[in-house]
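[1] I'd like to go over a predicted model; first the sequence, then the structure.
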Amino acid sequence: MRKQLRTGDVAIAPLPGGGFGACQVSGFDGESVVVHALDWFSPEPPRLDDLHGAGPAILRRHRFREPIAQTSVAPRYHPLPPDFTWLGNLPVPAGVPTDVNSISTWDWPLIAVVLDRAWADLPAEVRDAYRLSRGADPVTVDLGDGPRVETAALGVLDLASYPVGRPVDWSVLERLPRCTQIRWSGPDRGLTAALERHPLIGSLVWFDAPETVDLSRTRVVHLTIRGDALRELNLPPRFRNLAIDGIASARTVHAPDDGRWLHLNLFEATPATVAPTGLSQVRSLSIDGAGVLPAGVVTAFPQTHTLTLRRSSAPGRLDTPAALTELPGLRLLTMLDAYALDAETFPDLPLDNLVIDGLRASTARDLRTRFRRSPVTLRLSGAKADRWLATNMDNPFRDWSDDNTRAGAAACRAYATALRALDALPRLAPPPPTSAGQAAGARPSTSARETGSRPSTDAAAVAHPAIAAVEPVLRELVDKLNALDEKFDIIDTIRREEAGDAFMALAARAGIPTTLADEWFDTWRDF
């Protein structure tokens, strides 16, 4: 259903982590809607009368130039969230601007309020340590490969490569007062106890997790976790985002209100994925995977109103599209890289919005016909001709053409040329591992791009015949991307990462050690 918004319209919504907040339309700026959060929080949904006299939410966490929790939203790109309940209209509080410089999503003002509350709830000594620390001060840390000098401003402590047999000196966190994320792998080894002592750390990435993980006494609100052994996971209050790998084994997750307040992401999902139990109240769900996505797992989350289906490789299919009918409250369905989709792939659903980015042009025409007179708002982008897709379906740069046809086509040609050249090379024995002891194709936990450092490689590896044959092919690819960016200015942060991933995949295909490939890419690229 399409809603015509007016200045002063008020909506309430569940807040990430629990409770309810409210926001209001401040005004309109061209085709964009300006919205601000109201200074309101309650464990139950408020009524419109409850919000009379509520002023705008003021952010105190940092020294913002615009302290009101407010943003501009383009409805063309951001459909109204299904969990926004519009109550009616109230006068806009005095002093609230009708135009702002920031551009974001509908829920950003409410998320900003949640972050502000979380900051205020931290112990005073934690907040003081953060504010008073001098970010440039040197700090010696051991990330698993020996001591190195970082700075007190280090926000992400990457211990994913820390040797299992060596004790961890968790006292380093006392010298990192701005650390908010830890990357970890393997058994606990004091990790959860350290998290309990350092409540500023709200984000955790855990590889190869053990059978039981208990974070219930920490303040972690964002967790990415994976591991074949993992069977039971306990989450803390106010938890907001869970990303868990979609393996074919049963798991139990203990979350506040059975996941009512969190967003769930099942990544690396396959048709064999078993949905975790304990999250029956999840409202917002995304499923990522290569090839065939398991639509059937949605039946474990019957309260879902927002669903995103994302393919990591083309063309991407749904195994059982009819399973989506098990979501009676589904209102927003987003599909990314849906090149295997046709207009009849999924059944009639109770949608308000259907958003698809990356599909066949023929499918786009059929979908527009199907939904022309329906109440569903259809947003399609990235439509590509069937003939073009026949050549470029598996090309990692295929979506670059969405913004610039010529630049995207040239990037696709550059990649295809490199792939053909590598596949035409004679098969040679792989070069020896680098001095770091990594086998060819093994991605380090922290790359040279992430750290800004230059890894050193063994002279024997660099002089190997396989490297001598592959190096000019990969160098030519990067040179072409440099020229493209100079001409079209197309490679932003996201495309730089996409280019790096494509380069590393080609290098691994050719048997080049990962540290050497990282060094090549960082040395050769100008973008």
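    Received it, and whenever you're ready, just let me know what you need. Numbers count the residues shown, from 1 in each chain.
[2] hey, let's count contacts and neighbours off CA atoms from now on
    OK.
[3] now the helices for the protein?
    With DSSP state H as the criterion, the chain has helices at 108-121, 124-132, 191-197, 361-370, 386-392, 405-424, 448-451, 459-462, 465-488, 493-509, 514-524.
[4] JSON lines for those, including mean neighbour count and distance to His305?
    Formatted as JSON lines, the helices of the chain follow (neighbours: other C-alpha atoms under 10 Å; distance: least, C-alpha to C-alpha, whole Å):
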{"stretch": "helix 108-121", "mean neighbour count": "18", "distance to His305": "19"}
{"stretch": "helix 124-132", "mean neighbour count": "13", "distance to His305": "37"}
{"stretch": "helix 191-197", "mean neighbour count": "16", "distance to His305": "33"}
{"stretch": "helix 361-370", "mean neighbour count": "16", "distance to His305": "21"}
{"stretch": "helix 386-392", "mean neighbour count": "14", "distance to His305": "32"}
{"stretch": "helix 405-424", "mean neighbour count": "17", "distance to His305": "35"}
{"stretch": "helix 448-451", "mean neighbour count": "12", "distance to His305": "36"}
{"stretch": "helix 459-462", "mean neighbour count": "15", "distance to His305": "53"}
{"stretch": "helix 465-488", "mean neighbour count": "17", "distance to His305": "40"}
{"stretch": "helix 493-509", "mean neighbour count": "17", "distance to His305": "28"}
{"stretch": "helix 514-524", "mean neighbour count": "20", "distance to His305": "41"}
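[5] against that first model, consider the following:
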Amino acid sequence: MGPESAGSAQRSHVDRLYHLPMITPQGGRRSAMVPDVEVDFGAGPTTVPSTMRYVDLTGNGRIRVPAQGAVDWSQLNKLPECITVEWSGADRGVVEAVAARQIRFLYWHDASGTVDLTGTGVTDVRLDGIGLRSVRLPESARVLLLREPPESLEVDAPESGHRMDLRLFSRGPDIRIPGGLSRVSELWLKVAGTVSASVLTGLTDLEELRVSFDDPPGVFADAQDLQAHRGLRTLQLDDAYDWDPGNLPELPSLRGLEINGTRRATATVVKARFKATDVRISIHGAKSEAWLAAHMSNPFRDWVEDSKPFGAAACEAYTRARSAIEALAPTASDRMAVAEHALRGLIAALNAIDAEYQLIDTLRREQAGEVFFELAAQAEVPVDQARRWFADRDF
């Protein structure tokens, strides 16, 4: 990680909230006293540290599982410290395996039908899948993250989700709170460019709300509808560049308002409104109209908070890559070669930027990856090929 700064300190806080806990294999040098073990879930043996706490069984990690057929879940017994399992596709015994062990974190991609976790002790669950129809949660569940949840999804949670932290990440035009979660106390909506506060209708116990925008302009519409949530204590808005603070109603329980990424004019209005009140205001990344005019649609626009030249260089690198890919002719014979040049050029530029400023930390690295693979998809580069190009990074 690069040098500490006010910006990086803020991001550490944001990063903690942004992701479900990701329990990974112990980093750094491994002691010679820590033995390796050989595991074979059915697709061939792999040697891993016996202290491994996070097991990726999606096919993207070191450990492989058979594409079809039985999975030898007894191999988890060789990893007694494992508390996180990442899985993909049909059940194939994963729920039973999680229930039989002290697995606390379950990340499940491409889930479908009914996912019944009531017999497990999981505390944190992350699910996605267009075929997902219903979810049943145990008493132990505290965090539920749903990516692109189907509109008809229903969740059976103890006490209708009372005291739970619900996180809905969706880039679709509409987002809906799944049925059965009317009493969640914490909610994080991560959306595309706009969302209405009306989606919160029906929530009765909401105390903490965070709304993050992936795309410009970041419109938090119908903010006046928050008046129904009189128990709301904290509100956080990320990259909400086009919202009117004048529409924010009086919230008697509000004690914290955090804004990350906004217009300077908006920041001024917010500070004036809550001056001499009990509401603690925290504003980061207030930008001028000139900066936004040039960089509003750039995903690296907030990197300027760490360092202006660092952020500007990253924005320029992205603009070059995006311009090259957008100029690709659909039937051009050299389409893949041009895409490779643009994408490798982006990685080379970020390598150079990090070498100079040493400010691309874990959060920025993940963001760079998301940007890279979005551009690769736009250029119709096969995922495996894009992964190989991205692996050339030094940051």
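    Done, it's in. Only a predicted model underlies this, so the values are computations on that prediction, with no experimental measurement involved.
[6] on that earlier part again, can you list the helices of structure 1 in JSON lines and add distance to Thr140 of structure 1?
    What follows is these, written out as JSON lines (distance: least, C-alpha to C-alpha, whole Å):
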{"stretch": "helix 108-121", "distance to Thr140 of structure 1": "27"}
{"stretch": "helix 124-132", "distance to Thr140 of structure 1": "18"}
{"stretch": "helix 191-197", "distance to Thr140 of structure 1": "18"}
{"stretch": "helix 361-370", "distance to Thr140 of structure 1": "55"}
{"stretch": "helix 386-392", "distance to Thr140 of structure 1": "47"}
{"stretch": "helix 405-424", "distance to Thr140 of structure 1": "41"}
{"stretch": "helix 448-451", "distance to Thr140 of structure 1": "15"}
{"stretch": "helix 459-462", "distance to Thr140 of structure 1": "29"}
{"stretch": "helix 465-488", "distance to Thr140 of structure 1": "35"}
{"stretch": "helix 493-509", "distance to Thr140 of structure 1": "29"}
{"stretch": "helix 514-524", "distance to Thr140 of structure 1": "23"}
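[7] for these, which one sits closest to Arg310 of structure 1?
    Closest approach to Arg310 of structure 1 among the helices of structure 1 is made by helix 493-509 (15.9 Å; C-alpha to C-alpha).
[8] how much does the closest one stray from structure 2?
    Once fitted to structure 2, helix 493-509 of structure 1 is off its aligned match by 1.8 Å on average (mean C-alpha distance after the TM-score superposition for structure 1).
[9] what residues in structure 2 pair up with that helix?
    The counterpart of helix 493-509 of structure 1 in structure 2, using TM-score structural alignment, spans residues 362-378.
[10] residues contacting the matching stretch, please?
    Contacts to stretch 362-378 of structure 2, defined as C-alpha atoms under 8 Å, 6 or more residues apart in numbering, come from residues 1, 11, 15, 299, 322, 325, 339, 343, 346, 382-383, 386, 390, 395.
[11] stretch 191-203 of structure 2 now?
    With C-alpha under 8 Å, 6+ apart, stretch 191-203 of structure 2 has contacts from 169-177, 181-184, 211-226, 229.
[12] so what does Val219 of structure 2 match up with in structure 1?
    Alignment note (TM-score structural alignment): Val219 of structure 2 maps to Arg317 of structure 1.
[13] oops, could you answer that again for Phe105 of structure 2 instead?
    Match for Phe105 of structure 2 (TM-score structural alignment): Ser203.
[14] so its match is in contact with Ile225, correct?
    No - contact criterion C-alpha atoms under 8 Å: Ser203 of structure 1 and Ile225 do not qualify, at 11.0 Å.
[15] any common contacting residues for those two?
    Counting by C-alpha under 8 Å, 6+ apart, nothing touches both Ser203 of structure 1 and Ile225.
[16] can you map out the strands along the stretch 301-450 of structure 1?
    306-318, 332-336, 353-360, 377-384 (DSSP state E, counting those that start in this stretch).
[17] I'd like the ones you listed as a markdown table, with distance to Val126 of structure 1 and mean neighbour count appended.
    Below are those laid out as a markdown table (distance: least, C-alpha to C-alpha, whole Å; neighbours: other C-alpha atoms under 10 Å):
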| stretch | distance to Val126 of structure 1 | mean neighbour count |
| --- | --- | --- |
| strand 306-318 | 36 | 20 |
| strand 332-336 | 39 | 20 |
| strand 353-360 | 42 | 22 |
| strand 377-384 | 45 | 19 |
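[18] just put those in a markdown table and tack on distance to Glu125 of structure 1.
    Shown next, in a markdown table, are the strands of the stretch 301-450 of structure 1 (distance: least, C-alpha to C-alpha, whole Å):
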| stretch | distance to Glu125 of structure 1 |
| --- | --- |
| strand 306-318 | 39 |
| strand 332-336 | 43 |
| strand 353-360 | 46 |
| strand 377-384 | 48 |
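[19] closest to Arg175 of structure 1 out of the ones you listed?
    strand 306-318 (38.6 Å).
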